[in-house]
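# Task: produce atomic coordinates for the following.
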Amino acid sequence: MFKPCVMIPVYDHEHAIGDVVDAVLAHGLPCMLVDDGSKPSCARVLDQLAAAHPGTVVLVRHAVNQGKGAAVLTGFHSAAQAGYTHLLQVDADGQHNTGDIPRFVALARLHPHAVIAGCPVYDQSVPKLRLYARYLTHVWIWINTLSFAIRDSMCGFRVYPVAPVVALASRCSLGKRMNFDSEVLVRLFWDEVQVVNLPTRVTYPSDGVSHFMAFRDNVLISRMHTVLFFGMLIRLPKLLARKWRAA
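Just a heads-up that it's a prediction; the model follows:
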């Protein structure tokens, strides 16, 4: 059985989320909105979207902000309870090219046990500092997996098989904020879940809202890389054996 759902974590993106939801629904997929403690003006927009599309748009809500990772994990548990087999994650700010949703879904159907990970193709709107800073994370991900299988661990446009993520979250504590996207891919890779990379256009709207907190999130990401590095050392024999089998 292949039963996908689109999940969008939302925190104060009331100006963009309506267009994102409309674009998702144009592809005939059900949509789950996870409100991560948004302010009242955004909460009202989300209530209106759910009311306008009963049965197609489902709204799940955190009473207070817990972080993007926590919102995504809430989406996974809700999806599992609803019987969905795959979760297509899209960011709420309009950066992702929702026209590529059919490509992601088709690849997920072809590789149902894999993560289909978006690999960003940027235009001139991308801030150069962010672009260059991403490579620091790329290098650590390649070190912590002993592999180039994950081309970009930070893009939030991806399809997950639900069961492996729920199982992973039940046995270890995953990052609850901006450290989630990278950590979950590395740990799924360690669990021998295949990662299929799919190039996709990503833009940065001039009026985009970023919730990246430079000090807090950089500390969390640095800590994540450190923990993953020691986790890689523990798994080193297994990872090396896996490389030799694939050679």
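# Please count neighbours and contacts with C-alpha atoms only from this point.
Fine.
# what sits against the residue most central in space within the chain?
Among the residues of the chain, the one closest to the centroid is G156, at 3.7 Å (CA atoms, centre = their mean). Contacts for G156 were tallied using CA atoms under 8 Å, 6 or more residues apart in numbering; they are 89-91, 118, 181.
# how distant is stretch 137-154 from the center of its chain?
16 Å (CA atoms, centre = their mean, to the nearest Å).
# rewinding a little: looking at the contacts of G156, which are in helices?
Among the contacts of G156, the residues falling in helices (DSSP state H) are D181.
# Just the buried subset of the contacts of G156, please.
Neighbour counting with 16 or more other CA atoms under 10 Å marks 89-91, 118, 181 as buried within those.
# Now, those that are in strands?
Under the assignment DSSP state E, these contribute 89, 118 to strands.
# The protein: helices as residue ranges?
Taking DSSP H as the criterion, the chain contains helices spanning 17-25, 40-52, 68-82, 101-110, 128-145, 162-171, 180-190, 214-234, 236-246.
# Now the second one, please; I'll put the structures next to each other:
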Amino acid sequence: MTQLDTNEQRAEESVVSVEKSAIKLSSETQLVQIKLRTTAENPVRATLTDPIPDTHAVKLDDGTAYTDGVLTFDQTVQPGEVRRIDYPLVGPTATSLSASTIESVTRVDSESPLSIAWTGNDGSTAMPAVAAENGETASLLAAPETAVNTADAMQGAAIGVILTTDNEDAVVRTVLRARRNGLQVFATTQGVEADAEALDLLETLGTPVLSPPSKWASQLELHRLLSRAARERGLSGIVLQTRDCPRIDYDRTATAFAVSDYEVIAIPELWNQSPENPSVVVGIPAYNAAESIATVVESAFPFAEDVLVVDDGSHDATADCAREAGATVVTHERNRGYGGALKTLFREADDLGAAHLVIIDADGQHDPGDIPALIETQCRDDADIVIGSRYVGERRTKIPVARSLGLAVINNLTNASMGKLRPSGFIRDTQSGYRAYSRAAIRSLATDSSIGNNMGASTDILYHAHRARLSVAEVPTTISYDVENASSQGSLSHGLDLIRNIFWTVEYGRPLLILGLPGAIMTLLGVAISVLLVVQYVETDTLAAIPLATSILFALGGLLVCVTSLMMHVLNGHPTLKGLRDEDNS
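Okay, the predicted model is just below:
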């Protein structure tokens, strides 16, 4: 991606000059820029013709192409200003650009909008639409159905992009499409050298590039930088592009922007590529959540084709509120627990053929605005399960102390029970309910009856993923514990739940590892200390009775733990116990 200096032309007609140049975007695409200036003391209206040969085509976002003909521009030029017209040209980039010609210049008293006409050599005519002008220096060709409503909905907003060495072309495309929609763009960099050609190209396109806090600043830090720049300039909000910079679905993003506080993650067009089956389904387990469920459903809808709510035997109007908000509601006649609601969501999403299922809580603790980041990671890394984690990246979640201590214990136990003993392989947040599941994971989990009905289901799912060799990834997210309708469960109650989860991990996880290994260590230590004390008695004729008795009891206790773990291991594999467990979880 380099800027071309070839075929830069100047033509004089009366008091108006025209300069034509091109920027190479890819091997067959370039951005043509036509700049108009006047030396007159008053505004003038210039008519400019620009031939397009049959070897090239002006191709717009909707697929419309203009080739083998002439574009005619009527543009008002103010004294001392530069008016620029950009359009994408597809064809051999090595071919010299055709010359643009000033056909006429007339004096005018006021500003008039740019108009564009197309005349084909075959006699065809068209009036390509014009996007909103960006300041005083550029007007862009746009697709005939350029989203005027989108521009209105996001009036005064900006697009924020992060330039990396892997997404240069995608960033340029994002900048061009944003400007065609009349939106300002801010950029910053991650891992890019200061003299990179891409930075010069962004500057040429009129995009401010903000200096990052450091060369390898985190995505969260860079998003904060972009958001701060938009606030300082008095803009109404900012749409933050994801790392890969896919094409933005402006209609859906505008809907999400309308209900956001200030920032929103861009929703990509690729989510709409499967007309038969929904791409993204948001699932919400809900129990007595009438006060919050409508708000959660409405905030999730811009990011999903469908929102599924499982009313888990609520005693209030949860189901009615969810339906009124537009959700598809499945009702349990009795309360089956968090895990029971999750299993219903997996089955429903499987029946729908959803490509992605994202689970969020009904109390508003999870931010649906992070859904694009979860889905992008799932697609880019081919991850079957993506967890919105409180413990990766720059942590902003303020976790209550008691909950934090309990989570630390259960996180370590869960990882150990799956044989993840190296920190590099740890799942940092095993208890986060904010997760995205791929089609393969949905299909696999929908038929697993071993997933429990209680809060331990979060751990059950990770065990299932471990057994089925489903890949797991984590992305940073922030969970709000101070939302108005958050769970009222106290620290003591939550601690007891965590203890139950720990016992469940021991019982249904890997007892040989969780109990057997510590038991073996206890036995060896007890035996070793006992032997040392006996040797000391033989050599000195002095018996340390209490330490010796303690070490013997310690060894016997370790041996008992080893035997218990072996019995649990055998029982867990017994067909009768498996049948009872499956019946309990059904």
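# A153 of the second structure versus the residue nearest to A229 of the second structure when sequence neighbours are not counted, what's the distance?
In space, A229 of the second structure comes closest to F186 once its chain neighbours are excluded; the distance is 7.9 Å by CA to CA, 6 or more residues apart in numbering. Computed as CA to CA, to the nearest Å, the F186 of the second structure to A153 of the second structure distance reads 19 Å.
# ditto for G313 of the second structure
Where A153 of the second structure is concerned, G313 of the second structure sits at a distance of 39 Å (CA to CA).
# What of T344 of the second structure?
Relative to A153 of the second structure, T344 of the second structure is positioned 36 Å away (CA to CA).
# Looking at those two, which has the bigger crowd around it?
For T344 of the second structure against A153, the residue with the higher neighbour count under other CA atoms under 10 Å is T344, and the figures read 21 against 17.
# Tell me the counterpart of that one in the first structure.
If you follow T344 of the second structure across to the first structure using TM-score structural alignment, you land on T74.
# what's the residue lying closest to its match once chain neighbours are set aside in contact with, if anything?
Closest residue in space to T74 of the first structure, ignoring its immediate chain neighbours: V34 at 7.5 Å, by CA to CA, 6+ apart. Shown here is V34 of the first structure, whose contacts under the criterion CA under 8 Å, 6+ apart are 7-10, 59-62, 71-72, 74-75.
# Tell me the residue in the second structure aligned with V34 of the first structure.
V34 of the first structure is assigned V310 in the second structure as its aligned equivalent, the criterion being TM-score structural alignment.
# I'd like the helices of the first structure laid out as TSV, including distance to R201 of the first structure.
Formatted as TSV, the entries for those read as follows, by distance: least, CA to CA, whole Å:
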stretch	distance to R201 of the first structure
helix 17-25	15
helix 40-52	26
helix 68-82	22
helix 101-110	12
helix 128-145	14
helix 162-171	25
helix 180-190	18
helix 214-234	25
helix 236-246	30
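# S432 of the second structure touches L407, doesn't it?
No - judged on CA atoms under 8 Å, S432 of the second structure makes no contact with L407 at a distance of 9.8 Å.
# What number of neighbouring residues does the residue lying closest to A16 of the first structure once chain neighbours are set aside come out with?
Excluding the flanking residues, the one nearest A16 of the first structure by CA to CA, 6+ apart is D93, at 5.6 Å. With neighbours defined by other CA under 10 Å, the count for D93 of the first structure comes to 25.
# Please tell me how far the aligned partner of D93 of the first structure in the second structure sits from S487 of the second structure.
Under the alignment (TM-score structural alignment), D93 of the first structure pairs with D363 in the second structure. Between D363 of the second structure and S487 of the second structure the computed distance is 7 Å (CA to CA).
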